[in-house]
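Novice: Model the structure of this input:
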Amino acid sequence: MNMKFARLGTAGNEKPVVIAQDANGTEKYFSLDPLTKDINGEFLATDGIARTREALAAGNLPGISAEGLRIGSPIARPGNVVCIGLNYTAHAAESGATPPESPVVFLKPSNTVSGPFDAAPIPPSSEKYDWEVELGIVIGREASYLSSTDEAADCIAGYVVANDLSERDYQLPGAAGQWTKGKSLLQSTPLGPWLVPADELDAGHLALRTWVNGEIRQSSDTSDMIFDALTVVHHLSQYMVLEPGDVILTGTPEGVALSGRFPYIQPGDVVELEVEGLGRQRQEFYRAHAASLASVGTDEATR
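Specialist: Below you'll find the model as predicted:
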């Protein structure tokens, strides 16, 4: 049974749901309240996806209406957001970097995660805010010192669309750069709209695309990744413990504003991103002011 997991409701009050097709191919929404309070590490680590399939087959999940409800991140706040940089050869080239021989790894704060359709703030002093469509991996069981990519596959619960928004002036100047500064901004990691179980798609062959104000910017395929999803999980497990609910962003293809071919994000711009089989995001950007940052996220887009 094809399934997609989502979280619906106002920011901080999202409710877990599963979206499944009936015999006629019509998508219907079902509450996960009988199984879990949220879609998080605990749910995934206790075979939540398998239990959901069983509950759907048995007719034990109540149907709901999703009309008018905001779509939040499909994963409750992750413990870690781990990122891979320069993972597409063409993007490395447009960034002025040599393709890496080993994965480039950095972290984003988990409080950067937001919903896929939430209005997105451009930082007050930002002049070079950039988009990055990425395939996101969601970890379903602990991964530490894995011995093979086969073991890595067993640790992946599913996949999501991610936008790794990046402020290039904060990230790159100086001899060493400051990637953490450029990657840690408020609502700079929109995730979703759905979590799709790993066994329902081939993550090695998915199209990725980005549009800005309706014009295509990025168009590539995950088959062009230097390090594929299984290799990434196996590699990371040698250096850190990956826990259920953690999210890994696997890098972006060419076509970002950093290339010099396109202007950076401006107030009023609309950025849309999609990964084949994982849905589509849409963010409208506005200029944030320091005094208003505390209230960002309370007036967010609805479905």
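Novice: only C-alpha atoms for contact and neighbour calcs from this point on.
Specialist: Fine.
Novice: Give me the residues contacting the lengthiest helix in the chain.
Specialist: Ranked by residue count and defined by DSSP state H, the top helix of the chain is helix 48-58. If you take Cα atoms under 8 Å, 6 or more residues apart in numbering as the criterion, helix 48-58 is touched by Met1, Leu32, Leu35, Leu61, Ala157, Pro197.
Novice: In that helix, which residues are buried?
Specialist: The neighbour-count check on helix 48-58 (16 or more other Cα atoms under 10 Å) flags Gly48, Ile49, Thr52, Arg53, Leu56 as buried.
Novice: how close does the closest residue to Ala207 other than its chain neighbours get to Val82?
Specialist: Leaving out its chain neighbours, the residue that sits closest to Ala207 by Cα to Cα, 6 or more residues apart in numbering is Asp221, at 4.2 Å. According to Cα to Cα, to the nearest Å, Asp221 stands 21 Å off from Val82.
Novice: Same question for Leu191.
Specialist: Here the criterion is Cα to Cα. By it, Leu191 lies 13 Å from Val82.
Novice: Looking at these two, which has the bigger crowd around it?
Specialist: Leu191 (29 against 20; other Cα atoms under 10 Å).
Novice: pretty sure that one contacts Asp164?
Specialist: No - counting by Cα atoms under 8 Å, Asp164 is not a contact partner of Leu191; they are 9.2 Å apart.
Novice: what separates Tyr29 from Ser220, distance-wise?
Specialist: Where Ser220 is concerned, Tyr29 sits at a distance of 31 Å (Cα to Cα).
Novice: ditto for Lys108
Specialist: Per Cα to Cα, Lys108 is found 24 Å from Ser220.
Novice: Check Tyr286 too.
Specialist: Computed as Cα to Cα, the Tyr286 to Ser220 distance reads 28 Å.
Novice: More neighbours: which of those two?
Specialist: Using other Cα under 10 Å, the more surrounded residue of Tyr286 and Ser220 is Ser220, with 21 against 18.
Novice: quick one, what contacts the residue most central in space within the chain?
Specialist: When Cα atoms, centre = their mean is applied to the chain, the residue found nearest the centroid is Ala162 (2.7 Å). The contact partners of Ala162, by Cα under 8 Å, 6+ apart, come to Glu132, Val133, Glu134, Leu135, Gly136, Thr189, Pro190, Leu191, Gly192, Leu249.
Novice: Count the neighbours of the closest residue to the second one other than its chain neighbours for me.
Specialist: Think Val133. Spatial nearest neighbour of Val133, excluding adjacent residues (Cα to Cα, 6+ apart): Asn163 at 4.8 Å. The number of residues packed around Asn163, counting by other Cα under 10 Å, is 30.
Novice: So the residue lying farthest from the centre of the chain versus Ser31, what's the distance?
Specialist: Here the centre of the chain is the reference, and by Cα atoms, centre = their mean the most remote residue is Ala58, at 30.9 Å. According to Cα to Cα, Ala58 stands 14 Å off from Ser31.
Novice: Another for comparison:
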Amino acid sequence: MKLFRHGAVGAERPGALDAQGQLRDLSLLVPDLTPDWLAPEKLRALRAIQLEAMPLVAPGARIGMPVAGSRQFVAIGLNYRQHAMEAGLDIPKEPVVFTKALTSLGGPNDDITMPDHSEATDWEVELGVVMGSVARKVPVAQALSHVAGYCLANDVSERDWQTKRGTQWGKGKSFDGFGPIGPWLVTTDELPDPQSIPISLSVNGEQRQSSNTSDMIFSVAEIVSYLSQFMTLLPGDVVITGTPSGVGLGMKPPKFLQRGDVMLLDGGPLGIQRQKIV
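Specialist: Below you'll find the predicted structure:
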């Protein structure tokens, strides 16, 4: 299934795409797409809904982030070789882990507010993973069974705060709206292999990033297993898995976002995002 949430910020309602790609409202049957609805038995119940009988979502409705009530927002850095090289850093031997504030989560098409006095706001297209069940010390072979689905993500980053304010990455990654996800949560029954997804990003129509998740250093299964060795992953938790080369920081000279710029992200089966910098 492709699940989504629609409506004004703080008043989103659940929905799903039908077989014709039309947006259907599920709020008559489901209160919201909260972590408990991502359990395997609840997803089976959602798949049993006759979507064509559900009301259509109003044209032009805002699409929100596809899951409500996430309790952790975890990110992986330097997970594509070319990106590590453009950053001038060694290829990691273990996943590089940091966290983003939950308040940085946003809808896929929401405007992104540039921080005050920022001269180094950057883009990072990524594959997002949404957990469906508790993962604690799980082996790689079982890791994907704990995943509810996948989404497109943009790990927006303020590089000065990230690299020049004590080298704690979360400082540059946690501004409000710096973690848009969606438009859809594509469940694992529809997308069983997360290592074959094309991802790309353009700024004002100029392509900056283009890659495939097959190029990741650490696979989704390896990341979920690794994280679960030292932290418990909970249903609804969002894990973003690293960005390929082509970020503004890696350009020579570096080139960053300006107010008025428009980012367009394409994740193939994960859908499209569009964000304006304001």
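Novice: quick one, what contacts Ile39 of the first structure?
Specialist: Ala6, Arg7, Pro16, Pro74, Ile75, Ala76.
Novice: mind running it again at 7 Å?
Specialist: Pro16, Ile75, Ala76 (Cα atoms under 7 Å, 6 or more residues apart in numbering).
Novice: excluding its backbone neighbours, what's nearest the aligned partner of Ser95 of the first structure in the second structure?
Specialist: Aligned by TM-score structural alignment, Ser95 of the first structure pairs with Ala87 of the second structure. Nearest residue to Ala87 of the second structure in three dimensions, chain neighbours excluded: Gly250, at 5.9 Å (Cα to Cα, 6+ apart).
Novice: Same check on Gly260 of the second structure?
Specialist: Ile277 (5.2 Å).
Novice: and that neighbour, what pairs with it in the first structure?
Specialist: Per TM-score structural alignment, Ile277 of the second structure is aligned with Phe285.
Novice: Repeat that for Trp37 of the second structure.
Specialist: By TM-score structural alignment, Trp37 of the second structure lines up with Phe43.
Novice: okay, now its match: neighbour count?
Specialist: Counted with other Cα under 10 Å, residues neighbouring Phe43 of the first structure total 18.
Novice: mind checking which helix or strand it is in?
Specialist: Under the criterion of DSSP states H and E, Phe43 of the first structure resides in helix 41-45.
Novice: Show me what that helix packs onto, helices and strands only.
Specialist: Here helix 41-45 of the first structure touches no other helix or strand, going by 3 or more Cα pairs under 7 Å, 6 or more residues apart in numbering; DSSP states H and E.
Novice: Now that helix on the second structure. Mean distance?
Specialist: By mean Cα distance after the TM-score superposition for the first structure, the fitted helix 41-45 of the first structure averages 1.2 Å away from its aligned residues in the second structure.
Novice: and that helix, how far out from the chain's middle?
Specialist: Distance, stretch centre to chain centre, for helix 41-45 of the first structure: 18 Å (Cα atoms, centre = their mean, to the nearest Å).
Novice: rewinding a little: what range does the strand or helix carrying the residue nearest to the centre of the first structure cover in the second structure?
Specialist: Per DSSP H and E, Ala162 of the first structure falls inside strand 156-163. The aligned range for strand 156-163 of the first structure in the second structure is 147-154, by TM-score structural alignment.
Novice: again, but for stretch 11-18 of the first structure
Specialist: Stretch 11-18 of the first structure corresponds to residues 9-16 in the second structure, going by TM-score structural alignment.
Novice: what kind of secondary structure is the residue lying closest to Phe4 of the second structure once chain neighbours are set aside in?
Specialist: Of all residues not flanking Phe4 of the second structure in the chain, Pro66 sits nearest, at 4.5 Å (Cα to Cα, 6+ apart). When classified by DSSP: H, G, I helix; E, B strand; the rest coil, Pro66 of the second structure comes out as coil.
Novice: what does Pro66 of the second structure align to in the first structure?
Specialist: Match for Pro66 of the second structure (TM-score structural alignment): Pro74.
Novice: swap in Gly128 of the second structure?
Specialist: By TM-score structural alignment, Gly128 of the second structure lines up with Gly136.
Novice: so what secondary structure elements neighbour the one helix or strand its match maps to?
Specialist: Following DSSP H and E, the helix or strand that holds Gly136 of the first structure is strand 133-139. Applying 3+ Cα pairs under 7 Å, 6+ apart, we find strand 133-139 of the first structure packed against strand 156-163, strand 207-212, strand 247-249.
Novice: Between strand 207-212 and that strand, find me the angle.
Specialist: Angle of strand 133-139 of the first structure versus strand 207-212, following axes from the mean of the first three to the mean of the last three Cα atoms, to 10 degrees, is 130 degrees.
Novice: quick one: contacts of strand 133-139 of the first structure?
Specialist: 155-164, 208-210, 243-252, 273, 275.
Novice: cool, and stretch 99-119 of the first structure?
Specialist: The contact list for stretch 99-119 of the first structure (Cα under 7 Å, 6+ apart) reads 71-73, 77-86, 89, 92, 180, 183-193, 281-285, 300-301.
Novice: buried stuff in it?
Specialist: Of the residues in stretch 99-119 of the first structure, 99, 103, 107-119 count as buried by neighbour count, 16+ other Cα under 10 Å.
Novice: again with stretch 194-209 of the first structure
Specialist: Buried, per 16+ other Cα under 10 Å, within stretch 194-209 of the first structure: Trp194, Leu195, Val196, Pro197, Ala198, Ala203, Leu206, Ala207, Leu208, Arg209.
Novice: For that stretch, measure first residue to last.
Specialist: Using Cα to Cα, the end-to-end distance of stretch 194-209 of the first structure comes to 17 Å.
Novice: Now do it: distance to the chain's middle.
Specialist: Counting by Cα atoms, centre = their mean, stretch 194-209 of the first structure comes out at 12 Å from the chain centroid.
Novice: And for stretch 182-200 of the first structure?
Specialist: That offset, for stretch 182-200 of the first structure, works out to 2 Å (Cα atoms, centre = their mean).
Novice: Next: stretch 195-203 of the second structure.
Specialist: That offset, for stretch 195-203 of the second structure, works out to 12 Å (Cα atoms, centre = their mean).
Novice: Which residue range of the first structure does it align onto?
Specialist: Going by TM-score structural alignment: stretch 195-203 of the second structure matches residues 204-212.
Novice: who touches that stretch?
Specialist: For stretch 204-212 of the first structure, contacts defined as Cα under 7 Å, 6+ apart pick out 133, 216-223, 228, 269-276.
Novice: Touching stretch 10-18 of the second structure from outside, list them.
Specialist: Residues outside stretch 10-18 of the second structure that contact it (Cα under 7 Å, 6+ apart): 2-7, 23-27, 30, 32-33, 51-52, 64.
Novice: If we use 6 Å, what do you get?
Specialist: For stretch 10-18 of the second structure, contacts defined as Cα atoms under 6 Å, 6 or more residues apart in numbering pick out 2-6, 23-27, 32-33, 51.
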